[in-house]
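Asker: Pasted the sequence and its predicted model underneath.
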Amino acid sequence: LLSGDVDDTHQVKSTLQVTGIGAQSGASVNESADGQVITNASGSLSKMIDPSTPTSSLVAQGNTITVGSYKFEAVNDAYSISQLTFNLAGGYPAIQTLKLMDGSSQVGTSLNSANEVTFNLATPIHVLANSSKTIDLEATLGTIGTYAGATGSDIKATLTGLIERDSQGTAEVIKGLSIPSNSQYAYRSVPTISTLPLPSGILTVGTKTLQKFSIAASSANPVSWSKIAFTVDKTTSAQLDGCSTAGCTNVKLYDGSTEIPGVMVASANFGSTDKTGTITFVPNTEQQIAASQTKTYELKGLVSGKVTSGEYIMTRIANPSSYAASAKAFANVGALIYADVSTAGTVSAGDVRKTAVDSYAATNDSTTAGTITLTEFANDVPTTIFTSNGSTMSSDVAEWTVTSVAGDETDVTAIVLTHDDGAVVTMTGGAYKNGETLTVTRTAGGYAANTMVATGNSDLGLALTPGVAPTASIVWSDVSAQSHSISTGDWTNDALVNNLPFDTQTLSGSGSN
């Protein structure tokens, strides 16, 4: 029986001393043996995230998922845990119920209704001395969409506190912990994209399948997509005929055997010697995959140039994005929507108009006037005549104010037209002399929807409000918004999409020159 003050530096060791005389030999024995050293040490219970915690992923509504696995490690004493508190931050509306699991045994449950949840355990969790216990926090996801959990809800749990008792029954309330799980993002439905074998891996002249893949929707709800970007690498001499920055008409995407109407935009001249870049496909209308269904797609191109040994064309769908909150599918200016494939933040050549856009043209009655460029515009400029009067211009429409921004006493070389409602047009490059007439003509819907912006078009330079990042290799939706369309905020990028990035699919040349 030990008594007195004992701290972590004190030790106890016993020594066995044996003396005696042999019954037959009469020999004396005097031996000793050291016993075990016993060191007094305080107990502790460590708390940490367990490596078995799932990595970040996309999850579909209605499923039960493991949010996080939490490890408790007891040293020098046994412990029991009677309460655990977790913070769920903003993702809690997407969670229907929470369960604490000790292996296959449920030890606690909660109907979730707040961002912080506390489990008071009728039967404490026991952690034996010098051992560990891993407890899983499971969530059953509720409905995602209007009046329910937000699309892309971050399902993440941070262990913030607990009540623990040592083997003597001494309780300690632990607060201020911050032990987070990984994020999992909840959607009404999620896509799974898979590569499929090419019909042929041989590079030959003619129409060839460059990429073959499938997109599957979750079991209960559909998914849609509105853009796919393919990364292309090729040799200098292998070419994709008719596919350049000016237009890419000989590369097409098929749903089974049916061509999908849309616009292909190339970032490089694949019909020439350019070796790497992207081909972005923007369909005329979003493409939907029904719940539990899978669609198979083939990207086909017209191969030309050299196809001998050493030549190749490789394609893949990359995975460049980080997770971002859902947004509308594409960038916009006012009511106009653009697929901003150039990532410039303004309308530029190669972008795709997803809505019809008014076009504008300016003419001057002088044969000496220079080229007139519309560098900015608004969507309600009428056909208007502006007459030069020395260094100023006047309009035949009262709502428009004309300001000369460059010129001298006889020539106006740059003009800003401002409408009462704030619409602005800037024109440069002309030399509008005294008495000459400048006519700006608007053609309503002059640029049709699903057309590509080209050099010289009057909508170049418009500042865009971003939608899903233009760099995304796929823009997809869980179709969760009310009155869903490409303008609703239920679209996102390729981050964490199942099976991305793809393995590269290759067409290889054969034979000699």
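Answerer: Cool, the structure landed.
Asker: use CA for all of it now, contacts and neighbours both
Answerer: Fine.
Asker: Burial check on K234, number of neighbours?
Answerer: Counted with other CA atoms under 10 Å, the neighbours of K234 add up to 22.
Asker: swap in A150?
Answerer: A150, neighbours per other CA under 10 Å, totals 24.
Asker: Then G43?
Answerer: 15.
Asker: now swap in V67 and tell me
Answerer: The burial count for V67: 24, using other CA under 10 Å.
Asker: next one: F86
Answerer: 22.
Asker: quick one: contacts for it?
Answerer: Taking CA atoms under 8 Å, 6 or more residues apart in numbering, we find F86 in contact with 116-118, 157-161.
Asker: okay, now the one to match up with it:
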Amino acid sequence: MTGTTFTSANLTNLYASYSIDNGPTNTTSIKNTASNNNDFSVSFSLPANKTMSIDLYANLSGTVTMGNSLKTSLSLSGNGSQSGTNVTTVAVDGQTISNNNPSLLITRDASSPISSLVDDSGNVRTVSYRFESQNDTYTITQLAFNIVDPSVVSKVYLKEGSNILQERPGSTSVVFSDFGNIQVQANTYKVLDVELVMSNVGAGAGNSGAEVTTSINVGGSLVRSSSGSLIVPNGNPLPGNHIYTYKAFPSVNVITQSTGNNEDRLTAGDNALLKFNVVPNGGNISWKKMVVNVTKTSGNIIADGVRIVDLSSGQTIATLPATDSDCEDPALTTCTITIILPTEEQLSNSKSYEIRGAISGTLSINSYITAQVSRSTLAHVAPAPYATVAATTSNFVWSDNSALAHSLTTNDWNNDNHINTFPLPWTRTVK
């Protein structure tokens, strides 16, 4: 026992009960007062391979202050029914019972969605919060949330699993109250989700690139304890991860490199350096610029005139000028190919592409060329004209075509932030 105001003298009417394999329950005699060591004399036989359950009971009195605790331990003594050998077990600790402040703690749950881009259709779960009750039972009566840019949000749902507890219109500040008896039993937890019903992005509607990151306002939330007191819950939980909304957004995926047709072999002459597809999600998108990072052995040359081929038609859609690549320098082991299409590629469906280049120079066994598109480290910024975005270090420049009379000069072009599916590298080797 811990604490100066709470000792074994505060335990009265101490007794134990026991049963064998869930059989009849027997009780010991009652000790009116307790001490640090309390012995109970019993007489029974415990058959081989049987289990006995033992419970200890007592009345508690006196002053129990915050932080006081109680723990019991048990040891048994007996004789072997056949051998007659005296046996005493090692003391085994029971659970610790303590007096601690009750609270309801809010934290961001690990199931919250990762940072991502979303389109303006359907519903999007933006965050999940864990409500953990400690030392008391609480009823959640009011929850307040903030949304960074609700211009693309028509409704906000508070949900437990698939059950919608309440809905509110989209707003920067959303308060849910009187949504039923959401009770968190003592020393358990519940997870509640915030889900947004999206509305249109574009002219006269929501903002392209709107951030719908959602956070809980702990100070504006209320819970009721088992005694009936309304209190503000505890915690300083993280907001949901960054989520940005567009009319549509692209995914860029690698096309698996084939060994059956020697796509992994490097030879002098024309070679496919990388195959990829661009997939529009939620509607039409455009793209115009891509930067390909190349690693190669010294002496290899990718000649000027790298081509971009539309694999569906087999047509070359762009031949790059010499200024768009430094891979013709045999001394370089790292270089870049900057693809700037003469006109933007507007896509309503997935399209596959191939980057081709003429290889020359010193080619020996194990000489290689690796090509890859990697996402830059740029942060999210508001959409801007193409030239503004293309002047940055973004490795992919795209548009959600959300502006009225979309063009290269409209404010609907974006960098590669949060495009999470850039392709893996292609490597070709001399074998």
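Answerer: Structure received. Computed from a predicted model, the values in this text were never measured in an experiment.
Asker: ok, back up a step: most neighbours, which of the contacts of F86 of the first structure?
Answerer: Among those, A157 has the most neighbours (other CA under 10 Å), with 27 neighbours.
Asker: Nearest spatial neighbour of it, chain-adjacent residues omitted?
Answerer: L88 (4.8 Å; CA to CA, 6 or more residues apart in numbering).
Asker: After alignment, which residue of the second structure pairs with the one you found?
Answerer: By TM-score structural alignment, L88 of the first structure lines up with I147 in the second structure.
Asker: what's the residue mapped onto G62 of the first structure from the second structure in contact with, if anything?
Answerer: Residue pairing (TM-score structural alignment): G62 of the first structure is matched to S121 of the second structure. Residues near S121 of the second structure by CA under 8 Å, 6+ apart: 198-200, 282.
Asker: give me that answer again for 10 Å
Answerer: 152, 197-201, 245-248, 282-283 (CA atoms under 10 Å, 6 or more residues apart in numbering).
Asker: from what I can see, it looks like it's in a helix, true?
Answerer: No. Assessed with DSSP: H, G, I helix; E, B strand; the rest coil, S121 of the second structure is coil; it does not lie in a helix.
Asker: That one and T12 of the second structure, how far apart?
Answerer: S121 of the second structure sits 66 Å away from T12 of the second structure, going by CA to CA, to the nearest Å.
Asker: show me where the stretch 201-350 of the first structure has strands.
Answerer: 206-216, 223-234, 238-240, 243-244, 247-248, 251-255, 258-259, 262-266, 276-283, 287-289, 294-305, 312-316, 331-333, 336-339 (DSSP state E, counting those that start in this stretch).
Asker: and the last one, which stretch of the second structure?
Answerer: Pointing back at strand 336-339 of the first structure there. Alignment note (TM-score structural alignment): strand 336-339 of the first structure is unmatched in the second structure.
Asker: Let me have the strands of the stretch 201-350 of the first structure in TSV, adding distance to T53 of the first structure as columns.
Answerer: Shown next, in TSV, are these (distance: least, CA to CA, whole Å):
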stretch	distance to T53 of the first structure
strand 206-216	26
strand 223-234	27
strand 238-240	46
strand 243-244	46
strand 247-248	46
strand 251-255	38
strand 258-259	43
strand 262-266	41
strand 276-283	36
strand 287-289	31
strand 294-305	30
strand 312-316	30
strand 331-333	37
strand 336-339	38
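Asker: between the ones you listed, which one is nearest to H419 of the first structure?
Answerer: Taking CA to CA, strand 331-333 is the member of the strands of the stretch 201-350 of the first structure nearest to H419 of the first structure, at 17.3 Å.
Asker: Any idea how many residues pack against the residue nearest to A157 of the first structure?
Answerer: 21.
Asker: what sits against it?
Answerer: Going by CA under 10 Å, 6+ apart, L88 of the first structure touches 95, 112, 114-117, 154-159, 180.
Asker: which one in the first structure is aligned with T370 of the second structure?
Answerer: With TM-score structural alignment defining the correspondence, T370 of the second structure maps onto M314 in the first structure.
Asker: wait, its match sits on F270?
Answerer: No. The criterion here is CA atoms under 10 Å, and M314 of the first structure misses it with F270 at 11.9 Å.
Asker: Looking at those two, which is more packed in?
Answerer: Each of M314 of the first structure and F270 has its neighbours counted (other CA under 10 Å); F270 has more, 30 against 18.
Asker: you'd agree the more buried one is up against Q239?
Answerer: Yes. Using CA under 10 Å, F270 of the first structure is in contact with Q239, at 5.7 Å.
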